[in-house]
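**Q** below is the structure, and that's it, no one-letter string:
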């Protein structure tokens, strides 16, 4: 069988993940070198193994489709070198945990099916053994999350902004929807995204979306929450977001943007954020917000909020140390100190490629890009939410920011979720996911809408419904 991993000494310190073939005796043969391999798939005849890997396993990578012979007699061959879209990518949502993808061979063993990111979503493609790529399923305003193929029939799961996910079949050039798992949503007044394009300070085109609250009235000004995705190489798009619908249902505008570094574009676009966190990416976000306010008459510039998770939490912490324009902020599973965080997480080699060399003996560059470096300048009330078992962004990152702001007498709360991981918002225990949404909604209710906050008077809170 074929497996991926790194059996080399100190393999955990590198960015390579090798492809091995293991026979019935347990003996293994390494088939790749210098690549970060995932998703192996045997061809029907057993003469090839397909897999995903970046051309260079460094920051801002694009996954591509490769094949190699199992006997190791030839070098791995990239089939999608001319296809500049991220294979396996999609648009993020809080309705789905996990980040897996797959490669599927046709019965003849001469074509591979895969999904790839497009601006604001994902689509299904195929490639033959000569590297010719073609789209397989038509459709827009949605994100494909999973698929399978049998005898030319493609079954896939896709979500839209008005439906978390349903099952579809594509056969003979026609699509059939097989499920309607959430029919009750048709009875709800959902906020439907409007797409916007912006030009950043250096001329780069940036894409974003705006949700208007149900019952939106012309002539009124509304408070707005800007959301920042994680990654930084994830992307927002045409997918259902429960959190966004909750905020819109409260009477808030919800604005979400794909700054430079996001998925869905070419690899050069993704690489522009590498080793520049808090730089041009921050300018993209603030410029898009400025453009939206200038081009509309319904955004109240005095009632702005910002929120984000993971890298989006980093950017939330960063933004409130750079500007006082936000009246409230929510940083989820966030990063506050790039120096201390450098060796605390479960993907240290990735961090080295993304952020640069270790902070010792010279921490100045990472410290300069750390939100906590500017904590004395923060005036925005901040809510921090974090899972105590988060291995990607350690809870100590939230504790550092919380402790510093408390010492400075600033308004801050930290909500800890025992037993929860980095995937709390999309895969956590249901009662804790509900509690998390209630805390976020309450924070913006208090600071943007003038209503009561959800929670207690305690500044560091442990959630209800814990063991």
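**A** On my side now, so go ahead. Because the structure is predicted, anything quoted here is derived from the model rather than measured.
**Q** C-alpha only now, for contacts and for neighbours.
**A** Noted.
**Q** could you report the neighbour count for residue 364?
**A** Neighbourhood size, residue 364 [other CA atoms under 10 Å]: 12.
**Q** and if you look at residue 433?
**A** Residue 433: 18 surrounding residues under other CA under 10 Å.
**Q** does it really touch residue 420, like I thought?
**A** No - assessed by CA atoms under 8 Å, residue 433 is found out of contact with residue 420, at 10.0 Å.
**Q** spit out the contact partners of residue 378.
**A** 320-322, 324, 410 (CA atoms under 8 Å, 6 or more residues apart in numbering).
**Q** could you dump these to TSV with neighbour count?
**A** Output for the contacts of residue 378, formatted as TSV (neighbours: other CA atoms under 10 Å):
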residue	neighbour count
320	25
321	20
322	15
324	13
410	17
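**Q** show me what the one helix or strand residue 287 maps to is packed against.
**A** Counting by DSSP states H and E, the element that carries residue 287 is helix 280-295. Judged by 3 or more CA pairs under 8 Å, 6 or more residues apart in numbering; DSSP states H and E, helix 280-295 is in contact with strand 194-199, strand 205-211, strand 299-309.
**Q** relative to strand 194-199, how tilted is the second one?
**A** In this case it means strand 205-211. Going by axes from the mean of the first three to the mean of the last three CA atoms, to 10 degrees, strand 205-211 is angled at 150 degrees with respect to strand 194-199.
**Q** buried residues in strand 205-211?
**A** Within strand 205-211, the residues scored as buried using 16 or more other CA atoms under 10 Å are 206-211.
**Q** my read is residue 70 is in a strand, agree?
**A** No - under the criterion used here (DSSP: H, G, I helix; E, B strand; the rest coil), residue 70 is coil, not part of a strand.
**Q** is it true that it touches residue 45?
**A** No - under the criterion of CA under 8 Å, residue 70 makes no contact with residue 45, lying 11.4 Å away.
**Q** who has more neighbours out of the two?
**A** Neighbour count, other CA under 10 Å: between residue 70 and residue 45, residue 70 has more, with 22 against 9.
**Q** mind listing the helices for the stretch 251-400 of the chain?
**A** 267-271, 280-295, 311-322, 338-341, 348-355, 364-368, 395-407 (DSSP state H, counting those that start in this stretch).
**Q** and here's the other structure:
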């Protein structure tokens, strides 16, 4: 997915990516191709400022001419553009009438006024048309009641945990009559849903509470009529269930769910609407399924798979047969689930590579020219940046386990010279590094003279469920050895200076960073972002404690010793590495006290450390000024300890 448009105009004087460029880049999201494959809608979100409501614009691209233009004003939050089944209308969510308050709008696809068809208090998401084009459905979070508002205003507000939930409910709308019905059962939380082909029924993914922990583990697939009749349970699958799809004849339902205990190690399953045992449709697939759709014409499914650091799109039959439509192998990856025209001839996607930032692309299946066409160039200024050349690398870990990763060489790399190397660990742990742009850490550091190793150790996705499940009962074990043998391989290649090694990562990558500095003194600098150094205390303050049952046999309350043994705090007396700790103050996934624990421990032991927190920020840093600060701190910390 490399493209000449991002080449340096003056290779002799390129400058590193600046934190401002990275934080303000335009990133396309949510591509949706029209049923006939002629046009693509997508969104571009503006940089976030804490004092403003979010701004998001809808863009359109003409596939044949390659022309792109901004479809909405870009001064409000216009999201989730959805083509009607016949392609004549577009539905969307927007807060154009009242900033911060979403409504559903419908407008002619040829252009014209957008008409508000549904207005309801509460956040909205997951807007879809019924297959016959007569209805829309949308998930709405229950708003505060008048009594709750009054109590809040009077400061008569008390929180009783795990009570008084705000459930997500499913509403079905008639856009012509501008009428709406809430169809989901009271006291149940709608996570996801899908229309039946008859447009009379929907399958809902329900939980008993809105807790993330329940969404990860305790869901139920139920069928309800569009007028809100009786809800009939079909199946209670294990683990996080997403991308629900009906068969064309309405007899079966398919979904993505975990292949084993580990969250995100996903396959496709199907079951009869009448119940019974689910059937795995992707048994033996040596990748990880990331998205699932039904082809507009016909009865085939469309899946998007993670394969190594790349992506592939397949036709999947209900009998488990697979036919590849497109693959990025050797050149890039898909940053978003693809969108396929009704006849399956055109695939729209957001593509990126280590040398090209995300843009909208289209691929013609079955064409003689098998290359995708790039439709946008949203960040041309990034072509002037000093980017590091990247390559897929492989090495052998302990027990002859073959491991893959990405090596990003420093810009201006000269063969024979040794460079400071940073081992950058991905989150998850069931996730992966892709052949993507990775500007925030990898490319910004490569432009400043660092080599970057991005390993995909045991537990990563993209290599089948057995590889993802390999960390069960071995958290911090095989994955640590995989990273260290990768570092050794880069030293043996003559790229890495063994005396100038750094490590860092975010979320689970933060956990691995803390764990690493407690296990070895080889690293001279570390950065833990939103990490969890104490697996015991994290169970009591994070929002997904039972997710740990993907990796441990028992809960921490039944058997705390394995959790404590694999906690950095348990072994912190061995640490010597100067460590920068970064955390969002409103992080619910890995609560900020986790960062405080490592900071306090290192400071008590007399080890150089700094703890930086970002107000209002959740698990990922979102506000522009905070992003700029974070990127600069990362560069400065590694420069101070590995180069100065």
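**A** On my side now, so go ahead. Since the structure is predicted, the reported quantities are computational estimates derived from the model, not experimental observations.
**Q** just to revisit the earlier point, now the helix holding residue 287 of structure 1: which residue numbers in structure 2?
**A** Equivalent residues of helix 280-295 of structure 1 are located at 478-493 in structure 2, counting by TM-score structural alignment.
**Q** which residues does the matching stretch contact?
**A** 395-398, 403, 423, 453, 455, 457-459, 471, 496-498, 512, 516.
**Q** chain center to the helix holding residue 287 of structure 1: distance?
**A** 20 Å (CA atoms, centre = their mean, to the nearest Å).
**Q** next one: stretch 323-337 of structure 1
**A** Worked out by CA atoms, centre = their mean, stretch 323-337 of structure 1 lies 17 Å from the chain centre.
**Q** what's it aligned against in structure 2?
**A** Going by TM-score structural alignment: stretch 323-337 of structure 1 matches residues 520-534.
**Q** thought residue 610 of structure 2 was touching residue 600?
**A** No - judged on CA under 8 Å, residue 610 of structure 2 makes no contact with residue 600 at a distance of 9.9 Å.
**Q** give me the common contacts of those two.
**A** Common neighbours of residue 610 of structure 2 and residue 600 (CA under 8 Å, 6+ apart) do not exist.
**Q** number of residues surrounding the residue lying closest to residue 298 of structure 1 once chain neighbours are set aside?
**A** In this structure, residue 298 of structure 1 finds its nearest non-sequential neighbour in residue 221, 4.2 Å apart by CA to CA, 6 or more residues apart in numbering. Residues near residue 221 of structure 1, counting by other CA under 10 Å, number 16.
**Q** counterpart of residue 221 of structure 1 over in structure 2?
**A** Matched by TM-score structural alignment, residue 221 of structure 1 corresponds to residue 418 in structure 2.
**Q** list the contacts for that match?
**A** 494-497.
**Q** conserved subset of those in structure 1?
**A** Contacts conserved in structure 1 for the contacts of residue 418 of structure 2, using both residues aligned by TM-score structural alignment, their matches' CA atoms under 8 Å: 495-497.
**Q** nearest to residue 261 of structure 2 among those residues?
**A** residue 496 (36.6 Å; CA to CA).
**Q** show me where the stretch 51-200 of structure 2 has strands.
**A** Counting by DSSP state E, counting those that start in this stretch, the stretch 51-200 of structure 2 has strands at residues 56-62, 68-70, 78-83, 89-98, 101-108, 115-119, 124-129, 136-141, 168-174, 179-182, 189-195.
**Q** same question but for the stretch 101-250 of structure 1, I mixed them up
**A** Under DSSP E, counting those that start in this stretch, the stretch 101-250 of structure 1 gives strands at 104-105, 111-118, 121-128, 133-135, 143-150, 153-160, 163-171, 174-177, 194-199, 205-211, 222-228.
**Q** export these to JSON lines and tack on distance to residue 308 of structure 1?
**A** Compiled in JSON lines, the strands of the stretch 101-250 of structure 1 are given as follows (distance: least, CA to CA, whole Å):
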{"stretch": "strand 104-105", "distance to residue 308 of structure 1": "34"}
{"stretch": "strand 111-118", "distance to residue 308 of structure 1": "21"}
{"stretch": "strand 121-128", "distance to residue 308 of structure 1": "19"}
{"stretch": "strand 133-135", "distance to residue 308 of structure 1": "33"}
{"stretch": "strand 143-150", "distance to residue 308 of structure 1": "21"}
{"stretch": "strand 153-160", "distance to residue 308 of structure 1": "21"}
{"stretch": "strand 163-171", "distance to residue 308 of structure 1": "20"}
{"stretch": "strand 174-177", "distance to residue 308 of structure 1": "33"}
{"stretch": "strand 194-199", "distance to residue 308 of structure 1": "19"}
{"stretch": "strand 205-211", "distance to residue 308 of structure 1": "15"}
{"stretch": "strand 222-228", "distance to residue 308 of structure 1": "5"}
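**Q** quick one: closest of these to residue 338 of structure 1.
**A** Between the strands of the stretch 101-250 of structure 1, strand 222-228 lies closest to residue 338 of structure 1; by CA to CA that is 18.2 Å.
**Q** distance between the closest one and the chain's centre?
**A** On CA atoms, centre = their mean, the centre of strand 222-228 of structure 1 falls 18 Å from the chain's centre.
**Q** helices and strands around it, which ones?
**A** Under the contact definition 3+ CA pairs under 8 Å, 6+ apart, strand 222-228 of structure 1 sits against strand 253-258, strand 299-309, helix 311-322.
**Q** and the match of residue 221 of structure 1, how close does it get to residue 495 of structure 2?
**A** From residue 418 of structure 2 over to residue 495 of structure 2 the distance is 5 Å, taken as CA to CA, to the nearest Å.
**Q** what is the nearest of the contacts of residue 418 of structure 2 to residue 554 of structure 2?
**A** For the contacts of residue 418 of structure 2, the residue nearest residue 554 of structure 2 by CA to CA is residue 496; the value is 40.0 Å.
**Q** which ones are touching that closest one?
**A** 418-421, 451, 487, 490.
**Q** recalculate using a threshold of 10 Å.
**A** Residue 496 of structure 2 is in contact with 409, 417-422, 450-453, 487-490, counting by CA atoms under 10 Å, 6 or more residues apart in numbering.
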